[in-house]
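1. Structure, please.
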Amino acid sequence: MTVRTRFAPSPTGFIHLGNLRSALYPWAFARKMGGQFILRIEDTDQERSSQEAVDVIIEGMRWLGLDIDEGPFYQMQRMERYRTVIAQMLQEGLAYPCYMSEVELNALREAQMANKEKPRYNGLWRPEAGKTLPPIPADIQPVIRFKNPLSGSVVWDDAVKGRIEISNEELDDLVIARPDGTPTYNFCVVVDDLDMKITHVIRGDDHVNNTPRQINILKALGGIPPVYAHLPTVLNEQGEKMSKRNGAMSVRDYERGGYMPEAVLNYLARLGWSHGDAEVFTQEQFVAWFDLDHLGKSPAQHNPEKLLWLNHHYIQHADPVDLAQRVEPFAKQLGIEYHQGPDWVGVVKLLKDRANTLIEIAEGAQLFYQKNISHDAAQLATHLKPEVIPALQEFMQRFEASDGTQPAIAAAMKETLSQHGLKMPALAMPIRYALFATTQTPAIDAVMALMGKKETLARLQNCLKIG
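-> You can find the predicted model right below:
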């Protein structure tokens, strides 16, 4: 059997980390088993669905590296197929038209609740041997209902929740087509899974209640139910279900916020699955290790600090050339002309160990490319004290005579400090402020090596004139 999994989102404009986890696990399982991963867009809610939302879904998956083998398939483009199946079911007696009006149905539900009964359709229009149906009303367009089995149970071994059994007496005859002929969600899902030969359905546990109905329809159509794995909900920091309403960030927000897709994928993988104590792993390792047996049975809670920590880890260990390319879009947004000035890769390499996001690297890089530096006279006087000026001048001479490398600069500073009986901050702080009008910089010898002799000496000389 070839494993075939699917991700079937509704394109309603917002896709958060909890949604993407429902794409990550079926993708990983298909890759692990050498199968196929299908993208299906469930866009029957035409009022809320949009192509822009579809684009967000596809872009988010592409950003995480979740490639698809088939699709995207759109349910709205499969309407003829659904209607054909409904006609076939009517002909074979698997479904029937129901003329109960909305008013009658509401009255039935109210009476059942008043009697403390479970609200459900009473089978009034269900054809049975020897049963006389009511006269067909002239002013009612019927819905189409599935003839759910009246006895027995629906049983499946859920890969996450274990054995689940639902009595058919708990299920009424599901509406599979509305009065205008539009097929309903649960019906479309079954036909899609059947046609696309889906073997494993890995999805959120908010679909558990749909599963017994879908299994019954699938069996009626001659299909074999797939393996189901219903994932526990992802909760936000407050313990509520993750949603836009509860402050969840969209996947685009993370991309725009300077997060590495590798970090987000690693984080998502651990948000409901584990492999021993492994916290940090590559996409390749994740696929090699992934299985359904180690999916979590309890709700996972979103931890922004953990995600930020992982992002910092991936930035720290990234290849400087690759990282520099990733930071470029953020540098452009800040107006940094990184092609003019210090070596861009060198600057990124210098900044990456202290950064949590790509944006933080870009913000730190601004210091190296600013054209006009404005020094505060009082601050300059504080750092450029008279007793420090001779040491600074001597250091500038040693620096100019050196080869300009970081070790040579460090040696020049050490010799100057020793000559004048000073400690490192006495010289480093004035140099930092002279170069950037701030004392918050990476290691000053590394900074000067990147800036180069000409620019470094020009800035220092300028400050000596001002001071």
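2. From here on, just use CA atoms for contacts and neighbour counts.
-> OK.
3. Mind telling me what element the closest residue to I389 other than its chain neighbours is part of?
-> Distances taken as Cα to Cα, 6 or more residues apart in numbering place L464 nearest to I389, at 7.9 Å, with adjacent residues excluded. Taking DSSP states H and E as the criterion, L464 maps to helix 453-466.
4. Just list what that helix packs against, helices and strands only.
-> In terms of contacts (3 or more Cα pairs under 8 Å, 6 or more residues apart in numbering; DSSP states H and E), helix 453-466 is packed against helix 389-401, helix 424-436.
5. Pull out the buried positions in stretch 50-67.
-> 53-54, 56-58, 60-61, 63-64, 66 (16 or more other Cα atoms under 10 Å).
6. before we move on, the earlier item: roughly how far does the residue nearest to I389 sit from L457?
-> 10 Å (Cα to Cα, to the nearest Å).
7. For those two, indicate the residue with more neighbours.
-> Remark: of L464 and L457, L457 carries more neighbours, 18 against 15, as counted by other Cα atoms under 10 Å.
8. neighbours around the closest residue to that one other than its chain neighbours, how many?
-> Among residues not flanking L457 along the chain, M396 sits closest, at 6.9 Å (Cα to Cα, 6+ apart). Number of residues near M396 (other Cα under 10 Å) recorded here: 21.
9. To compare with the earlier structure, here is another sequence to fold:
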Amino acid sequence: MRIKTRFAPSPTGYLHVGGARTALYSWLFSRHAGGEFVLRIEDTDLERSTQDAIDAIMDGMNWLNLDWDEGPYFQTKRFDRYNAVIDGMLEQGTAYKCYCSKERLEALREKQMENGEKPRYDGHCRDSQCSHGADEPHVVRFRNPQEGSVIFDDKIRGPIEFSNQELDDLIIRRTDGAPTYNFCVVVDDWDMEITHVIRGEDHINNTPRQINILKALGAPVPEYAHVSMILGDDGKKLSKRHGAVGVMQYRDDGYLPQALLNYLVRLGWSHGDQEIFSIDEMKALFTVEAINKSASAFNTEKLQWLNHHYINHMPAEEVAVHLAWHVEQQGIETRNGPELKDIVKLLGERCKTLKEMAESCHYFYQDFSEFDADAAKKHLRPVARQPLEAVRAKLAAIADWTPENVHDAIQGTADELGVGMGKVGMPLRVAVTGAGQSPGMDVTVQAIGQARSLERIDRALGYIAEREAQA
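-> Below is the predicted model of the structure:
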């Protein structure tokens, strides 16, 4: 059997981490089996669906590199197909027109709730012999079986059973002629030949209704797998309170898509004690049966740890591609400085996110107007003038501008003056970076460049001269 899965988000908001994990699991299941993956936009909620949300979903899928083989399909472009199927069901008697007024349905609901009963349609129009005008407002309901049960073997949770007596006659077409979500899903899965549906556990109650409609249509029933929800660190459902906004916010915050995918795949699935998975490993090892039934807790610190790992273990050239976006957001012009892959190597150990890296690399490309006040007060004192003058002379004399030769100049200055490396290195660090922290001075000075480093040392010496004059 050819495996075919789908990811079918509703465009009523951003692609959040729960949706991204569902998409990942569906994508991995199809890729593992050499099957196909479909992207479908379920936009039947016309009031809440927006183009911005559609764009956010597409952007998120593309950023995560979860490519699809078919789609994106849009339900709003398939209304003719849905209505043709409904018309056929009316002819066959598997659906019927319901003329119950809103007032009658509300009164029925109130009475049922007063009696402690589960609110459900009572089938008033199911076998009604009343005649109605062609233009009389009505909905179309599915004639759900009234006996027996719906049993399906959830690939994560095992056998699940629903009594048909608990399922009322679902509305499949509204008064305005628009087909409803649960019906559109059924026709789509049928037409698109979906073999496996992997989705959130909030859809479990929809599944028996959809299975009954599929059987009424004589359509094959897919296999189902319902994934548990993601909780915040506090054990409550993940929400904006936990910083759980759209997937693209993780890009904006400086996370690599590879790190987020690795984190999401482990948020409910495991393969022994392994924590780090390449995309190829995920595709090779992933099985739905290994997904945990219980809810998973989102841990931002773990995600940061993974991101830091990927920054330092992915090829620097690949990380630099993602860093470039953040550098651009910072308004940094990189033509007159080191390549971004070199920045990744220089700052990778000290930066957990690409945003932090972009914020930390300004001094490699842009001159600064002021020194960090605390660093300058501590290290650009009159006593630092002689070491700075001496190391400047040695740096100016370097013909082959390499980290090794820069290191020799700094070490040589310390040796000549009979002082520790810190007495030379710290004033030099503040002089060329403007701050008190940076990677090693040999690689930092080399990356900043000879001419720019000398100019900044001269400015630091001028700063020291002013302090001496004021003393």
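10. Would you give the TM-score for this superposition?
-> Comparison of the two superposed chains (TM-score structural alignment, normalised by the length of structure 1) gives a TM-score of 0.93, and 463 aligned residues with a Cα RMSD of 2.2 Å.
11. about what we covered before: got the helices and strands packed on helix 453-466 of structure 1 as JSON lines, with distance to T357 of structure 1 columns?
-> Below are these laid out as JSON lines (distance: least, Cα to Cα, whole Å):
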{"stretch": "helix 389-401", "distance to T357 of structure 1": "34"}
{"stretch": "helix 424-436", "distance to T357 of structure 1": "22"}
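12. Can you check which of these gets nearest to A138 of structure 1?
-> Within these, the stretch nearest A138 of structure 1 is helix 424-436; the backing value is 83.6 Å (Cα to Cα).
13. aligned partner of R456 of structure 2 in structure 1?
-> In structure 1, the residue paired with R456 of structure 2 is R459, using TM-score structural alignment.
14. likewise L167 of structure 2?
-> Checking TM-score structural alignment: L167 of structure 2 goes with L171.
15. from memory its match sits against T211, does it?
-> No - using Cα atoms under 8 Å, L171 of structure 1 makes no contact with T211, being 11.3 Å away.
16. And the helix holding L464 of structure 1 against structure 2, how far off on average?
-> Mean deviation of helix 453-466 of structure 1 from its aligned counterpart in structure 2 after superposition (mean Cα distance after the TM-score superposition for structure 1): 2.7 Å.
17. buried ones in that helix?
-> Using 16+ other Cα under 10 Å as the test for burial, helix 453-466 of structure 1 gives 453, 456-457, 459-461, 463.
18. same thing with stretch 308-315 of structure 1?
-> Buried-residue list, stretch 308-315 of structure 1, by 16+ other Cα under 10 Å: 308, 310-315.
19. Of those, which is the nearest to Q77 of structure 1?
-> Among the buried residues of stretch 308-315 of structure 1, and counting by Cα to Cα, the member closest to Q77 of structure 1 is N311, at 39.7 Å.
20. mind checking what that closest one lines up with in structure 2?
-> With TM-score structural alignment defining the correspondence, N311 of structure 1 maps onto N307 in structure 2.
21. doesn't that match fall inside a helix?
-> Yes - assessed by DSSP: H, G, I helix; E, B strand; the rest coil, N307 of structure 2 belongs to a helix.
22. Might one say that it is in contact with K355?
-> No - if you go by Cα under 8 Å, N307 of structure 2 and K355 don't touch, sitting 11.6 Å apart.
23. can you give me the strands in the stretch 51-200 of structure 1?
-> Along the stretch 51-200 of structure 1, the stretches classed as strands by DSSP state E, counting those that start in this stretch are 70-74, 95-98, 143-146, 153-158, 162-167, 175-177, 200-204.
24. Just name the most buried of these.
-> strand 143-146 (a mean of 24; mean count of other Cα atoms under 10 Å).
25. Would you mind giving the residues in structure 2 matched to that strand?
-> The aligned range for strand 143-146 of structure 1 is 139-142, by TM-score structural alignment.
26. Mind reading off the mean deviation between the matching stretch and structure 1?
-> After superposition, stretch 139-142 of structure 2 averages 1.3 Å from its match (mean Cα distance after the TM-score superposition for structure 1).
27. re earlier: the helix holding L464 of structure 1 versus helix 424-436: what angle between them?
-> Helix 453-466 of structure 1 and helix 424-436 are oriented at 100 degrees to each other (axes from the mean of the first three to the mean of the last three Cα atoms, to 10 degrees).
28. What are the contacting residues of helix 453-466 of structure 1?
-> Here helix 453-466 of structure 1 makes contact (Cα atoms under 8 Å, 6 or more residues apart in numbering) with 380, 389, 396, 399-400, 404, 431, 434-435, 448.
29. Now a ChimeraX select for only the buried ones of those residues.
-> Entered in ChimeraX, the line below selects the buried ones among these, by 16+ other Cα under 10 Å:
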select :380,389,396,399,400,404,431,434,435,448
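30. Could you work out the most separated pair of the contacts of helix 453-466 of structure 1?
-> L380 and G404 (25.2 Å).
31. Tell me how far the residue mapped onto P390 of structure 1 from structure 2 lies from E416 of structure 2.
-> With TM-score structural alignment as the criterion, P390 of structure 1 lines up with Q386 in structure 2. Distance of Q386 of structure 2 to E416 of structure 2, given as Cα to Cα: 11 Å.
32. So these two - more neighbours on which side?
-> Comparing Q386 of structure 2 with E416 by other Cα under 10 Å, the one with more neighbours is Q386, at 14 against 10.
33. about what we covered before: need the contact list for the match of L167 of structure 2.
-> By Cα under 8 Å, 6+ apart, the contact list for L171 of structure 1 reads 120, 148, 213.
34. What separation is there between it and L39 of structure 1?
-> From L171 of structure 1 to L39 of structure 1 the distance is 30 Å (Cα to Cα).
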